[in-house]
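Enquirer: build me a model from this:
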Amino acid sequence: MSRILDVVVPPRLDRRFRWLLASSWTSNLGDGIILAAGPLLVASRTDDAFLVALAALLNWLPALLFGLWAGAITDRVDRRRLVITVDCVRATIVGLLAVAVVADVATIGVVLVAIFVLATAETFADTASSTLVPMLVDRDDLALANSRIQAGFVTVNQLVGPPLGALLFAAGQALPFAADAVLVGAGAWLISRISLPVVVREHHHTHIRHDIAEGVRWVLHHAAVRTLVLTILIFNVTFGAAWSVLVLYARERLGLGAVGFGLITTVGALGGLAGTLSYGWITRRISLANLMRVGLIIETLTHLGLALTTTPAVALGIFFVFGAHAFVWGTTSVTIRQRAVPTALQGRVGSVNLVGVYGGLVIGAGIGGVLAQRYGITAPFWFAFGGSAIFVALIWHQLRHVAHTDAQDAPAPE
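Expert: Predicted coordinates:
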């Protein structure tokens, strides 16, 4: 068993990272369970399309409202304690939701409030926890460490969690939420086992708006990180436009039912798992800057392929490749950012990136809905292809800034 553990988490990453990885995987299993159980609970309480859409919006909104504040607070306080505190709050809220379901008082209003509160807490937890990896791992090992974090996300959050959540919900509506409470609580306990290096904080007497502005200015003046944030913003607009109507695309364009639509998520997760297994091999042969370029091309061609095909098998192949790309892109992007950003600014810079992620999704979803309604179900995919292609042409040479982080000279993950 110890030999297997050493392969998954090489000894040079030390015990503290192993505690963090165990916490990440445990919490992600709980989040994966809720990924399926949450929408099922909403659908069991209402068939009003507006309320169903509102549930999705409430899940995205906190990152836009509080993301920058979460980053500033993360850089002000003890990050380990912040993660533990917020995860305990999350476990309590979801536990109370399970009790409300059992007591048959979980109305749609209660569920919507719970979604918003949980998403708010998760914004703070995710922002703070993302700063822990560069505090525990040497710069040259960040790609390896992030690939292990992302591997757990793909495996337990995307593959194992959702079907388990649906199974538990079918057995008893409160069960998935009780399970999530236990898993998130366990994740908080695992984080408590970690000791972090001391971080010197110099902004205790400044206003929090000053701290936020400092983080935004740092991003604007750092070419590589600015390029990454701009890229994720624009590409999430195009991605959000296409994926916002994915369920209708699967039904009307590909002729897939509910099971077939679920298969899209599974195939994408399997692609992510393939990306996990091949990441070390890929990064030993391709620089991280060139990986970003390849990723932009793959995502652009993904939208084109889906706009053209009506064959389910072809579409599923595209989703598999896209899943692998999403893992590689996510791991590479966070590694480059962590290598470039000073420890004291990790929270604020990460929160600027987070706002770009969710801002792009919200804008894209609105565009996709309008385009599909007026011009047909493939219109959002053509928009995504055209927008992505134009952006790739404009940003191509800017990606050279990524190489200035010396990321391509770091040892490749194993």
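
Enquirer: please make it C-alpha for all contacts and neighbour counts, starting now.
Expert: Fine.

Enquirer: for the strand or helix carrying Leu361, which helices and strands make contact with it?
Expert: According to DSSP states H and E, Leu361 maps onto helix 346-375. Judged by 3 or more Cα pairs under 8 Å, 6 or more residues apart in numbering; DSSP states H and E, the packing partners of helix 346-375 are helix 49-76, helix 108-129, helix 208-221, helix 223-243, helix 379-395.

Enquirer: what residues sit buried inside whichever helix or strand comes after the longest one?
Expert: Looking back up the chat, that one is helix 49-76. Once the chain leaves helix 49-76, the next helix or strand it forms, by DSSP H and E, is helix 79-102. Applying a neighbour-count criterion of 16 or more other Cα atoms under 10 Å, one finds 79-80, 82-84, 86-101 buried in helix 79-102.

Enquirer: one more, please, to line up against the first structure:
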Amino acid sequence: MRGLVEAVLPARMGTPFRWLVGLSWVGNLGDGIALAAGPLLVAGQTQDPFLVALGALLQRLPWLVFGLQAGVLADRVDRRRLLVGVDLARAGFLVVLASALLTGDVGIAVVLAALFVLGVAEVFADTTSGTLLPMAVRRADLGIGNARLMTGTLVMNEMVGPAVGAVLFVAGTAWPFVTEAVLLALSALLVSRMRLPVRERPAERSHVRRDVVEGLRWTWGNPAVRTLTLTIVSFNVTYGAAWSVLVLYADQRLALGAVGFGLLSTAMAVGGLLGTASYDWLERHAGLATLMRIGLVLETLTHLALAVTTTAWVAMVVMVVFGAHAFVWSTTSRTVRMRAVPLGLQGRVGSVYFMGLFGGILLGQLVGGLVARSWGITAPFWFGFAGSAVILALIWRQLTHIAHAGDEPAGATSATGAVAAS
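Expert: Next up, the predicted model:
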């Protein structure tokens, strides 16, 4: 058992890293429960397709509205205390929501408002937690650290959490939210146990708008991070377009029912688990630029394969490969960004990156729906293939510079303060 713990959570990475992995896995389990419970709660209140879709939108919209402000706050204050406060506030709000559900005095308007409020809190929590890893481990261990965190996201958020959330919802409407509240309280406890370096911050606080502009300006002024951000935006447009009609594609193109559609997602999750499990080996035997290039080639070919195949088992294999790429790419891109960005700007630059990520998906979903309506169910996949191929050709040479961004020790300090040992 001790050997397994050492393999997953190496002692050299320190106790704070182990607390970080613990809180990440616990928090992702709670978020996974909400992924299932939120839509089920909306559907239990109304069968109006517009309101059901609005519920999903309200959970992602906060990233576009409050993402930059969350980054500013994460760079201004004690990140550990901020995360504890946000998690406890979310837990308290969920207790109130669960109590209202038990009394039965909840309508669709209250449910939609609750999803939006929880979405806002999640933006601040995720932005802040995303800045902790560079404070907890050495630069050389960021790749392994991100792989362990991504494993938690995959297993807890995407595989275990939604299933648990659905079962709890069947047992009682309030149970998923009570369970999530308990998990968030536990996450806050784990955060409070972390001991991190103290960041020196300016005595005088600047205006929020100035801090936002500084984050945007730094992102645009750094060639590697700028290219990385534009890459995630553009590739998520093509991804969002194709995946927006995946449920219809599974039914009309592959002749799969609801269970078959679920198996496509399961295949992707299996691939993701294989990818994150092998990341340590991949990082030792291949450069980051090579991993990024191979991954983006695989993503481009994924769109092509799904556009031409009509065979379900072929699509399943493609989804396994794509899932492996998706989580290896996420781990690599997070590692590259964390190495390149000064510690005092991690929150703001990270929030710009995530706004681009979610914005690209939302735009892609809109494009995918319009393209499919005009040219058929496989058209979004052809759009994804052509768009990804063009983008990849444009950035191919730049990927070497992206992968080695931040190799210099310049990231150790920033305009907003240096790192001092506590």
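
Enquirer: TM-score of the superposed pair?
Expert: Here the TM-score for the pair of chains, by TM-score structural alignment, normalised by the length of the first structure, is 0.96; 408 aligned residues with a Cα RMSD of 1.4 Å.

Enquirer: of the helices and strands packed on helix 346-375 of the first structure, which stretch is the most buried?
Expert: Of those, the one with the most neighbours on average (mean count of other Cα atoms under 10 Å) is helix 223-243, at a mean of 24.

Enquirer: that helix against the second structure, how far on average?
Expert: When the second structure is superposed, helix 223-243 of the first structure averages 0.8 Å from its matched positions, counting by mean Cα distance after the TM-score superposition for the first structure.

Enquirer: can you list contacts of the helix or strand following that helix?
Expert: For helix 223-243 of the first structure, the following helix or strand on the C-terminal side (DSSP H and E) is helix 246-252. Helix 246-252 of the first structure is touched from outside by Leu256, Gly257, Gly260, Phe261, Ile377, Thr378, with contacts defined as Cα atoms under 8 Å, 6 or more residues apart in numbering.

Enquirer: and the buried ones among the residues you listed, selectable in PyMOL?
Expert: A single PyMOL command selects the buried members of the contacts of helix 246-252 of the first structure (16+ other Cα under 10 Å):
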select buried, resi 256+260+261+377+378
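
Enquirer: Trp396 of the first structure is in contact with Gly295, isn't it?
Expert: No: if you go by Cα atoms under 8 Å, Trp396 of the first structure and Gly295 don't touch, sitting 11.6 Å apart.

Enquirer: those two - which one has more neighbours?
Expert: More crowded of Trp396 of the first structure and Gly295, by other Cα atoms under 10 Å: Gly295, with 18 against 12.

Enquirer: ok, that one to Ile286 of the first structure distance?
Expert: Per Cα to Cα, to the nearest Å, Gly295 of the first structure is found 12 Å from Ile286 of the first structure.

Enquirer: equivalent analysis for Gln346 of the first structure, please.
Expert: 26 Å.

Enquirer: neighbour count: the two, which is higher?
Expert: The residue with more neighbours, out of Gln346 of the first structure and Ile286, is Gln346; 26 against 14, by other Cα under 10 Å.

Enquirer: spatially, what comes nearest to the more buried one if we skip its sequence neighbours?
Expert: Nearest residue to Gln346 of the first structure in three dimensions, chain neighbours excluded: Thr131, at 5.7 Å (Cα to Cα, 6 or more residues apart in numbering).

Enquirer: OK, contacts around the one you found?
Expert: Arg79, Thr343, Gln346, Gly347, Gly350.

Enquirer: also Asn157 of the second structure?
Expert: Counting by Cα under 8 Å, 6+ apart, Asn157 of the second structure has contacts Asn28, Leu29, Gly30, Asp31, Gly32, Ile33.

Enquirer: then Thr127 of the first structure?
Expert: Gly67, Ala70, Gly71, Thr74, Gly347, Gly350, Ser351.

Enquirer: how about those in a markdown table, adding distance to Glu214 of the first structure?
Expert: What follows is the contacts of Thr127 of the first structure, written out as a markdown table (distance: Cα to Cα, whole Å):
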| residue | distance to Glu214 of the first structure |
| --- | --- |
| Gly67 | 15 |
| Ala70 | 14 |
| Gly71 | 11 |
| Thr74 | 14 |
| Gly347 | 12 |
| Gly350 | 13 |
| Ser351 | 12 |
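
Enquirer: mean deviation, the longest helix along the first structure versus the second structure?
Expert: Longest helix in the first structure, counting residues (DSSP state H): helix 14-45. Its matched residues in the second structure lie on average 1.0 Å from helix 14-45 of the first structure after superposition (mean Cα distance after the TM-score superposition for the first structure).

Enquirer: okay, and that helix goes to which residues in the second structure?
Expert: Helix 14-45 of the first structure corresponds to residues 14-45 of the second structure when matched by TM-score structural alignment.

Enquirer: any idea which element the residue nearest to Gln346 of the first structure lies in?
Expert: Assessed by DSSP H and E, Thr131 of the first structure sits outside every helix and strand.
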